[in-house]
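Asker: Dropping the sequence and predicted coords here.
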Amino acid sequence: MKTNRRNFIKKTSFALAASTVPFSNIYALKPKETLGVALVGLGYYSTDVLAPALKLTKHCRLTGIVTGSPHKIPKWQKQYGIKDKNVYNYDNMHEITNNPDIDVIYIVLPTGLHAKYAIKAANSGKHVWCEKPMARTAIECQAIIDACKKNKVKLSIGYRMQHEPNTQKIMKWAKTKPYGDIQTVSARAGYYDPRENHWKLKKEMGGGALYDMGVYSINGIRYSTGEEPIKVLSASHSTERPELFSEVDETTFFKFEFPSGAIGRGWTSFGKSMNELTVTTKDGFYILKPFQSYSGVRGYTCTDEKLLPFKGNQQAKQMDDDSLSILNNTNVLVPGEEGMKDIVLVEAIYKSAKTGSEVKL
């Protein structure tokens, strides 16, 4: 029977506590310099974005996959050199517990499955990275957080924008206010999605524009103000393709009020292309356009300061930052609590749109 990593560490700790002999004289483990990452779900984002980014990372590398599509396995093994013993399916994923090649499990599944498999990942004793949006409900978010705390593993949510330098400057300005107090923030995130048979059209799977693209707008408004909303003032849905969007929203508008009196306005859509963050202040303004693209995030200010695009790969930077927090045992940049705050607001926006009234938070 194999000894899992947590039991080994626990037993080693007890032995050390009972000994006065220095640790280095008993047993010296060479610290890892890079972490092994297993991607769970081999759809577009894993295939076309994350896996290529993992070729660019310095502190982590792709060592495993979890998939329910056996026909995809040979191509992934050939392209990334993944060993047979590091290939799993959704039923035997728990066996990763005993695999020293895998340190992190990255959940890249439809939103409605995030909680189930993030909790499985935590229970395996591995660190958890979970794509945004974190889950369908705040209750599910809390369950993920609790599972990670119980198993003493780190949890990070895939908000790549918070790792991007121009976005980080906007977040800093929320505190330093170089152009005066923030008065309004507007955030627009959307694209035209022509697909007629996709999980993002299904409510049970966590589909809809607000969950998918709307989280960019919600998070952008929050990090641009540096505050948490005290109420959803209004919200509404609209669609030009009701035959497709019978279960979920195609386009959503929402309006927040913050403790300082600042107002946040958000738009998100699967029917319109939009990608802009605008902050107006007492003494001026600043803009990111685009503000949530995979590359080319740029902007300018009322004083003609240019916010030039980051030349690196956003996803590689995100995963390297999160890896360093594990290797150095420091706080992750985007913890589960941050992801949960957005889902609380998603639920409040849906409630406001349904009732036609404001929702206090």
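Answerer: Nice, I can see it.
Asker: can we go C-alpha only for contacts and neighbour counts from here?
Answerer: Fine.
Asker: Going by residue numbers, what spans are helices in the stretch 251-361 of the chain?
Answerer: Ranges of helices in the stretch 251-361 of the chain, per DSSP state H, counting those that start in this stretch, are 314-327, 336-355.
Asker: Could I get those in JSON lines, plus columns for distance to residue 239?
Answerer: Output for those, formatted as JSON lines (distance: least, C-alpha to C-alpha, whole Å):
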{"stretch": "helix 314-327", "distance to residue 239": "32"}
{"stretch": "helix 336-355", "distance to residue 239": "14"}
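Asker: For residue 117, find the nearest of the ones you listed.
Answerer: Each of these has some distance to residue 117 by C-alpha to C-alpha; the shortest is helix 336-355, at 14.6 Å.
Asker: So which elements touch the closest one?
Answerer: For helix 336-355, the contact count by 3 or more C-alpha pairs under 8 Å, 6 or more residues apart in numbering; DSSP states H and E identifies helix 138-150, strand 155-157, helix 214-225, strand 231-238, strand 359-360 as packing neighbours.
Asker: And the longest one, what's buried?
Answerer: So the one you mean is helix 138-150. 138, 140, 141, 142, 143, 144, 145, 147, 148 (16 or more other C-alpha atoms under 10 Å).
Asker: List just the nearest of those to residue 86.
Answerer: Distance to residue 86 across the buried residues of helix 138-150 (C-alpha to C-alpha) is lowest for residue 148, with 22.1 Å.
Asker: Quick one: residues contacting that closest one.
Answerer: Neighbour list for residue 148: 119, 122, 123, 127, 128, 154, 155 [criterion: C-alpha atoms under 8 Å, 6 or more residues apart in numbering].
Asker: Tell me which entries of those lie within helices.
Answerer: With helices taken from DSSP state H, the overlap with the contacts of residue 148 comprises 119, 122, 123.
Asker: Switch those residues over to JSON lines; also include distance to residue 235.
Answerer: Below are the ones in helices among the contacts of residue 148 laid out as JSON lines (distance: C-alpha to C-alpha, whole Å):
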{"residue": "119", "distance to residue 235": "32"}
{"residue": "122", "distance to residue 235": "35"}
{"residue": "123", "distance to residue 235": "38"}
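Asker: Which positions within stretch 222-233 qualify as buried?
Answerer: Buried residues in stretch 222-233 (16+ other C-alpha under 10 Å): 222, 223, 224, 225, 226, 227, 228, 229, 231, 232, 233.
Asker: what's the closest of the residues you listed to residue 324?
Answerer: residue 223 (22.6 Å).
Asker: Please compare the first structure with the one that follows:
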Amino acid sequence: MEENKEQSAQRRRFIKGVTLGVGGIVLSSPIMSFMSASASGDNNNRKQLGIALVGLGGYSTNQLAPALQETENCYLAGIVTGTPSKIDDWKKKYDIPDKNVYNYENFDEIANNDDIDIVYVVLPNALHAEYVIRAAKAKKHVICEKPMATNVEDAKRMLDACNENGVQLAIGYRLHFEPYNKRVMELGQQQVFGKVKSITANNSSDMTSKKPNLWRLDKELAGGGSLMDLGIYAVQGAVYTMGEKPVAVAAKYGEVTKPTFFHDVEQSINWELEFEDGVKAKSNSSYAEEQNELSAEAENGWWNVSPAYAYEGKKGETSEGEMDYPNIFEQVNQMDSQAESFRNSEKSIVPGEMGLRDMKILMAIYESANAGGERVVIQY
């Protein structure tokens, strides 16, 4: 599908300064292009699937690349970057050959590279759709960071492109592979302490100590503020506590106390998800305070995990005592599980459909907040 003018402008804005021909010396095949494991089954016997990271920002640098040194089912095979100065360091550190280095202009040539089975899109939110769709057309499986997109329409296009090209799409929802949050799923969904009565899910982080020109504070690139970046964890937490979709939401924006930072996206937002049996999940996300909690009250007990969404340091307790689980390198478990699903032509436990569902919830939260707190029925 042709990109529209807005998408084209977003892409040029993000990758400006990139020159053609940097990196991206690609292995070509005159006979046939590479087909993904799910499309052809050719790589089912390969021990590890190759992942190419698209975007070498902080998350790729500090979390994903190190995690890929510990994974068993996948490995760091390639990189895609618009910053030529990063290439040599990444090549040396991770032993990446020239033929597996791409930029945003020659990205589509990745279709011809047998080393790369999976493309992991780690770009600003507004660019997710373009690169997921391009990866799908290249017949590569895709992992896309959260949030899946900046609107429901793009999320649908991404999912359609993957389905049409016979590749799998998963979202980078790492907490589904982490013991504290997995225990929350069991406690709520299996009604260990009886039916859930109420949920509290808050996730906030103070961004005001950082430079105000972060892309996350640019609505065009981020799609929104704290809700898109942090609140999505709280939405996820409430949904996987219940194991069902919420039916309605009411939301309001918080006060803007730092207008220097938050003139383009929301500083904070509060919302209440409503589930079919009347259970309410109260949540808040903010870019100007610190919160990190997922808790619930049930008929015969309670539980609390705090911090619940951080990369490390999770702690939890229930009405029966302390939760005692190891803090793990979550991205290792996440990518190993996703690679195994792709190899077996199975949907990940965090598939593109889940990302689309969450986009519909996020958009309903914004709709309610824009209407001053009016209750909005979520349309799936």
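Answerer: That came through fine. Here the structure is a predicted model, which is why all the values come from computation and not from measurement.
Asker: Give me the TM-score for this pair.
Answerer: Taking TM-score structural alignment, normalised by the length of structure 1 as the basis, the two superposed chains have a TM-score of 0.92; 345 aligned residues with a C-alpha RMSD of 1.9 Å.
Asker: Apart from its neighbours in sequence, what residue is nearest the aligned partner of residue 231 of structure 1 in structure 2?
Answerer: Using TM-score structural alignment as the criterion, residue 231 of structure 1 maps onto residue 248 of structure 2. Closest residue to residue 248 of structure 2 apart from its sequence neighbours, by C-alpha to C-alpha, 6 or more residues apart in numbering: residue 377 at 4.2 Å.
Asker: quick one: contacts for that neighbour?
Answerer: Here residue 377 of structure 2 is in contact with 247, 248, 249, 364 (criterion: C-alpha under 8 Å, 6+ apart).
Asker: just checking, what residue in structure 1 corresponds to it?
Answerer: Using TM-score structural alignment, residue 377 of structure 2 pairs with residue 360 in structure 1.
Asker: if we can go back for a sec, out of the contacts of residue 148 of structure 1, who's nearest residue 74 of structure 1?
Answerer: Lowest distance from residue 74 of structure 1 to these (C-alpha to C-alpha) belongs to residue 128, with 25.3 Å.
Asker: Hmm, that closest one is touching residue 151, no?
Answerer: No: judged on C-alpha atoms under 8 Å, residue 128 of structure 1 makes no contact with residue 151 at a distance of 10.7 Å.
Asker: Still touching in structure 1? Go through the contacts of residue 377 of structure 2.
Answerer: On the basis of both residues aligned by TM-score structural alignment, their matches' C-alpha atoms under 8 Å, what survives of the contacts of residue 377 of structure 2 in structure 1 is 247, 248, 249.
Asker: re earlier: how about a markdown table for the helices and strands packed on helix 336-355 of structure 1, with distance to residue 301 of structure 1 added?
Answerer: What follows is these, written out as a markdown table (distance: least, C-alpha to C-alpha, whole Å):
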| stretch | distance to residue 301 of structure 1 |
| --- | --- |
| helix 138-150 | 36 |
| strand 155-157 | 29 |
| helix 214-225 | 14 |
| strand 231-238 | 28 |
| strand 359-360 | 33 |
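Asker: who wins for proximity to residue 80 of structure 1 among these?
Answerer: Nearest to residue 80 of structure 1, of those and by C-alpha to C-alpha, is strand 155-157 at 24.0 Å.
Asker: which residue lines up with residue 314 of structure 2 in structure 1?
Answerer: Alignment note: residue 314 of structure 2 maps to residue 297 in structure 1; criterion TM-score structural alignment.
Asker: neighbours of its match, just the number please.
Answerer: 23 (other C-alpha atoms under 10 Å).
Asker: quick one: it and residue 168 of structure 1, what's the gap?
Answerer: Residue 297 of structure 1 sits 12 Å away from residue 168 of structure 1, going by C-alpha to C-alpha, to the nearest Å.
Asker: and if you look at residue 324 of structure 1?
Answerer: 18 Å.
Asker: Looking at the two now, which is surrounded by more residues?
Answerer: Comparing residue 324 of structure 1 with residue 168 by neighbour count (other C-alpha under 10 Å), the higher total belongs to residue 324, at 19 against 15.
Asker: Show me what the more buried one aligns to in structure 2.
Answerer: So, by TM-score structural alignment, residue 324 of structure 1 is matched to residue 340.
Asker: List the contacts of the nearest residue to that match once chain neighbours are set aside.
Answerer: Leaving out its chain neighbours, the residue that sits closest to residue 340 of structure 2 by C-alpha to C-alpha, 6+ apart is residue 73, at 6.4 Å. Neighbouring residues of residue 73 of structure 2 by C-alpha under 8 Å, 6+ apart: 47, 48, 49, 335, 336, 337, 339, 340.
Asker: now for residue 73 of structure 2: what does it line up with in structure 1?
Answerer: With TM-score structural alignment as the criterion, residue 73 of structure 2 matches residue 59.
Asker: check contacts around the equivalent of residue 194 of structure 2 over in structure 1.
Answerer: Counting by TM-score structural alignment, residue 194 of structure 2 corresponds to residue 180 in structure 1. Contacts of residue 180 of structure 1 were listed using C-alpha under 8 Å, 6+ apart, and they are 281, 282, 283, 284.
Asker: Turn the contacts of residue 73 of structure 2 into a markdown table, including distance to residue 34 of structure 2.
Answerer: Shown next, in a markdown table, are the contacts of residue 73 of structure 2 (distance: C-alpha to C-alpha, whole Å):
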| residue | distance to residue 34 of structure 2 |
| --- | --- |
| 47 | 17 |
| 48 | 16 |
| 49 | 13 |
| 335 | 21 |
| 336 | 22 |
| 337 | 23 |
| 339 | 17 |
| 340 | 19 |
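Asker: Tally up the residues packed near the equivalent of residue 91 of structure 1 over in structure 2, please.
Answerer: By TM-score structural alignment, residue 91 of structure 1 lines up with residue 105 in structure 2. Residues near residue 105 of structure 2, counting by other C-alpha under 10 Å, number 17.
Asker: the helices in the stretch 51-200 of structure 1, which residues?
Answerer: Using DSSP H, counting those that start in this stretch, the helices of the stretch 51-200 of structure 1 run over 51-54, 73-80, 114-123, 138-150, 165-176.
Asker: so which of the ones you listed is the most packed in?
Answerer: Mean neighbours per residue, mean count of other C-alpha atoms under 10 Å, is largest over those for helix 114-123, with a mean of 23.
Asker: Output the contacting helices and strands for it.
Answerer: Counting by 3+ C-alpha pairs under 8 Å, 6+ apart, helix 114-123 of structure 1 packs on strand 104-107, strand 127-130, helix 138-150.
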